[in-house]
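>>> when you get a sec, could you give me coordinates for this:
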Amino acid sequence: MSVRVQFPHETLDALLAAIAVNDVVDEHIALPDHFPGGFSQTQFAECLNLSRQLWQQGPQSSVMAGLARQLIGLRDLPEPERAVLKQIRARYKHMGFAFCLYTPAHKRPFLYEATSTLMGEAQDAFRNASAGRAFLCGVGMSVLATAFFARWRAHMVQRARVGDAWTINAYLHAEIARIPAFLDSPGLTAARFHALRKIISRHVAFFDTLRILYPAEDINRTARFLSAINGLMGKKHDELVRAALSGTLLYHKDIFPLPDTIRTLLEHLCRTCFRSGIGQRNGVL
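Below you'll find the model as predicted:
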């Protein structure tokens, strides 16, 4: 089978629609009895190619520059511009997950990571009426939106290459195997909670892309179940960020118990994965 490199607009639209609901909690979706695994080189390559095309066909860096100027001037963004930034960051996050999932390094290049992270911090700032932080984020975004850095990011995305299938499957397994260590802890800091959510978010991004390219009931159910966990964890993380910005929580120090609903879903995910040969069994699960 030849590897698809370019995809029609309908496929890109379907992926954008999937990304739009990748944190929506669906209480009626259950995991399949067997967690999907053992994916092929072609599947991983096409997931990377689709993620790349989605990013490349997104708004130009000049749009980011315009948003940065508004952040600097207003210390905030009006609602329509907030929606634009959300769309840009959604594409950045998805391609960022692609770097982590499919490339041999399994991480985002530094400049790419800095750009995506800064947009996220800008969103946290204006959502929580932190004018000073919004201004600083606007200054940083205006620098990263210049033509020099835009070309550099585009080059990074274009030259991203897929790793071998065995290594990527092993990476996905290892990510799941990390979850019990979080569950064993008596409590988590907000930073540790965010690290745990990233494991889920990466899997959501993978299964969302996979279900668009290779529609199947077990893939769809897995994607939606992971999305439910992602959504619950996203809401909790938003609360933690608000508390950190208000000064009532130390993001990297204060410990809180993992909410029972999230814990239950994560434990069910781990048990299903371990039964399916994904990851490794931990004594408490």
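
>>> please count neighbours and contacts with C-alpha atoms only from this point.
Fine.

>>> and whatever helix or strand Arg133 lives in, which residues are buried?
Using DSSP states H and E, Arg133 falls within helix 131-144. Buried residues in helix 131-144, defined by neighbour count with 16 or more other Cα atoms under 10 Å: 131, 133-144.

>>> ok, the spatially most central residue of the chain - contacts?
Nearest to the mean C-alpha position of the chain, counting by Cα atoms, centre = their mean, stands Ser201 at 4.4 Å. Counting by Cα atoms under 8 Å, 6 or more residues apart in numbering, Ser201 touches Leu226, Ser227, Asn230.

>>> next, the structure of the following sequence, for comparison with the previous one:
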Amino acid sequence: MSSKIKWRRFPSETVQSIFTAVEEDDTINPEVSLQDEVINLQCSQDAIWSCYSLCLQFWEEGFTREGLLRLINKVLKGGELTESERMQYKYIRARYKHLRFAQRLYSKKHESHLLFRQTTVYLGHFQDAFRNGKKSNIRYYGNILRLFLSAPAWTIVRYALRHTELDNEKGFLSYRQDQIRKLQCLLSTTELTGKAFHDVRKIISQHVSYFDTARSIDPADINAHQVSQFLANINGLMGDKHDDMVADKLAGRKPYDEPSILDDNIRQPLELFLARYPL
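The predicted structure follows:
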């Protein structure tokens, strides 16, 4: 697919739908489950284009560079973000993460642009720093973000995002199935290191982002909606566990990469997801 493709534009209702889906993509609800049938993996070339288009629009229309820098600079100067500002920052970071997943999922290379990827990572580290009151980390990551959000860097990133070459149907299917095989391998051991836990979470987050996007484009897609909610429960449980792991690391209580047993309330739905996934 040409990198000069004209991206599809969606009405505000669809953009609001994906905002709602992303907001719910870590909602813990142990009551959700999967039907007996296998998960539908069919995705046409047009659907791949539509999915990336919506993710790009969701990122572009959700905030301004200047607005994000204002939040970062306020924290760097020693200020406390208000509850509204914390939510604003959270939603901006969610838009970054969703588009990063989109680049990994739909692009021909299945990787995110380096500068965009690093910005997304540092937004997370900066958030961890101000949540946990780590002033040295606030300064370190805040100053990096100011550089990454400078006008020249922003121009490079926006150009790269809008000139992403998308994969074809076969490549997209193969990539997703390869990710599930990696998930099977990661879950074959009793204990997971911090890195392995992060890798599992990354695979689940990518998949929930796809089903979030699919359900937003086609509200009648019951399969996408159901899988989205099921994965959101896993994503939420793993997110809470990750927050605890980061807090333990920052407080010096336990190294992040120390192996530990994966809780049953996370492992069991993961294994059900693998059982329903066609390979």
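
>>> quick revisit: what lines up with the residue nearest to the centre of structure 1 in structure 2?
Aligned counterpart of Ser201 of structure 1 in structure 2: Ser205 (TM-score structural alignment).

>>> that match and Phe130 of structure 2, how far apart?
Distance of Ser205 of structure 2 to Phe130 of structure 2, computed by Cα to Cα, to the nearest Å: 23 Å.

>>> and for Cys55 of structure 2?
Counting by Cα to Cα, the gap from Cys55 of structure 2 to Phe130 of structure 2 is 27 Å.

>>> likewise for Pro278 of structure 2?
According to Cα to Cα, Pro278 of structure 2 and Phe130 of structure 2 sit 42 Å apart.

>>> out of the two, which sits in the more crowded spot?
Between Pro278 of structure 2 and Phe130, Phe130 has the larger neighbour count (other Cα atoms under 10 Å), namely 19 against 12.

>>> how about the more buried one, what's its match in structure 1?
Using TM-score structural alignment, Phe130 of structure 2 pairs with Phe126 in structure 1.

>>> how near is that match to Pro78 of structure 1?
Noted for Phe126 of structure 1: a distance of 10 Å to Pro78 of structure 1, by Cα to Cα.

>>> where does the nearest residue to the match of Phe130 of structure 2 once chain neighbours are set aside fall, secondary structure wise?
Nearest in space to Phe126 of structure 1, with sequence neighbours left out and distances taken as Cα to Cα, 6 or more residues apart in numbering, is Asp76 at 5.4 Å. If you go by DSSP H and E, Asp76 of structure 1 is not part of any helix or strand.

>>> in structure 1, what residue corresponds to Asn235 of structure 2?
Per TM-score structural alignment, Asn235 of structure 2 is aligned with Asn230.

>>> return the distance of its match relative to Glu10 of structure 1.
25 Å.

>>> between those two, which is the more surrounded one?
Per other Cα under 10 Å, whichever of Asn230 of structure 1 and Glu10 has more neighbours is Asn230, with 25 against 9.

>>> and the more buried one, helix, strand or coil?
For Asn230 of structure 1, the assignment made with DSSP: H, G, I helix; E, B strand; the rest coil gives helix.

>>> name the nearest residue to it, sequence neighbours excluded.
Closest to Asn230 of structure 1 by Cα to Cα, 6+ apart is Asp23, at 5.2 Å.

>>> what of Arg91 of structure 1?
Trp55 (5.4 Å).

>>> which residues touch the alignment partner in structure 2 of Pro109 of structure 1?
Under the alignment (TM-score structural alignment), Pro109 of structure 1 pairs with His113 in structure 2. Neighbour list for His113 of structure 2: Gln103, Val157, Ala160, Leu161 [criterion: Cα under 8 Å, 6+ apart].

>>> mind checking which of those land in helices?
In this view, the contacts of His113 of structure 2 that belong to helices under DSSP state H are Gln103, Val157, Ala160, Leu161.

>>> wait, the first one touches Glu111, no?
Yes. A contact is recorded between Gln103 of structure 2 and Glu111 when judged using Cα atoms under 8 Å, the distance being 5.9 Å.

>>> and these two? Which one has more around it.
Gln103 (24 against 15).

>>> can you tell me how far the more buried one is from Ala47 of structure 2?
Taken as Cα to Cα, the span from Gln103 of structure 2 to Ala47 of structure 2 is 15 Å.

>>> same question for Leu145 of structure 2.
33 Å.

>>> cool, Lys202 of structure 2 as well?
For Lys202 of structure 2, the distance to Ala47 of structure 2 (Cα to Cα) stands at 23 Å.

>>> how about Lys6 of structure 2?
14 Å.

>>> same question for Gln226 of structure 2.
19 Å.

>>> and the two? Which one has more around it.
Higher neighbour count among Gln226 of structure 2 and Ala47: Gln226, with 19 against 14, using other Cα under 10 Å.

>>> now do the same for the more buried one: its match in structure 1.
So, by TM-score structural alignment, Gln226 of structure 2 is matched to Arg221.

>>> isn't that match right up against Leu31?
Yes. Counting by Cα under 8 Å, Leu31 is a contact partner of Arg221 of structure 1 at 5.9 Å.

>>> count of residues packed around the residue mapped onto Ser12 of structure 2 from structure 1?
In structure 1, Ser12 of structure 2 lines up with His9, judged by TM-score structural alignment. Close neighbours of His9 of structure 1, defined as other Cα under 10 Å, add up to 10.

>>> equivalent analysis for Leu279 of structure 2, please.
Around Leu279 of structure 2 there are 13 other residues, counting by other Cα under 10 Å.

>>> can you tell me how far it is from Leu262 of structure 2?
Relative to Leu262 of structure 2, Leu279 of structure 2 is positioned 24 Å away (Cα to Cα).

>>> could you do Tyr210 of structure 2 as well?
From Tyr210 of structure 2 across to Leu262 of structure 2, the span is 25 Å (Cα to Cα).

>>> so between those two, which is more surrounded?
The neighbour comparison of Tyr210 of structure 2 against Leu262 (other Cα under 10 Å) goes to Tyr210, with 24 against 18.

>>> may I see the buried residues of the host helix or strand of that one?
Element membership for Tyr210 of structure 2 (DSSP H and E) is helix 194-217. Within helix 194-217 of structure 2, the residues that qualify as buried by neighbour count (16+ other Cα under 10 Å) are 194, 196-217.
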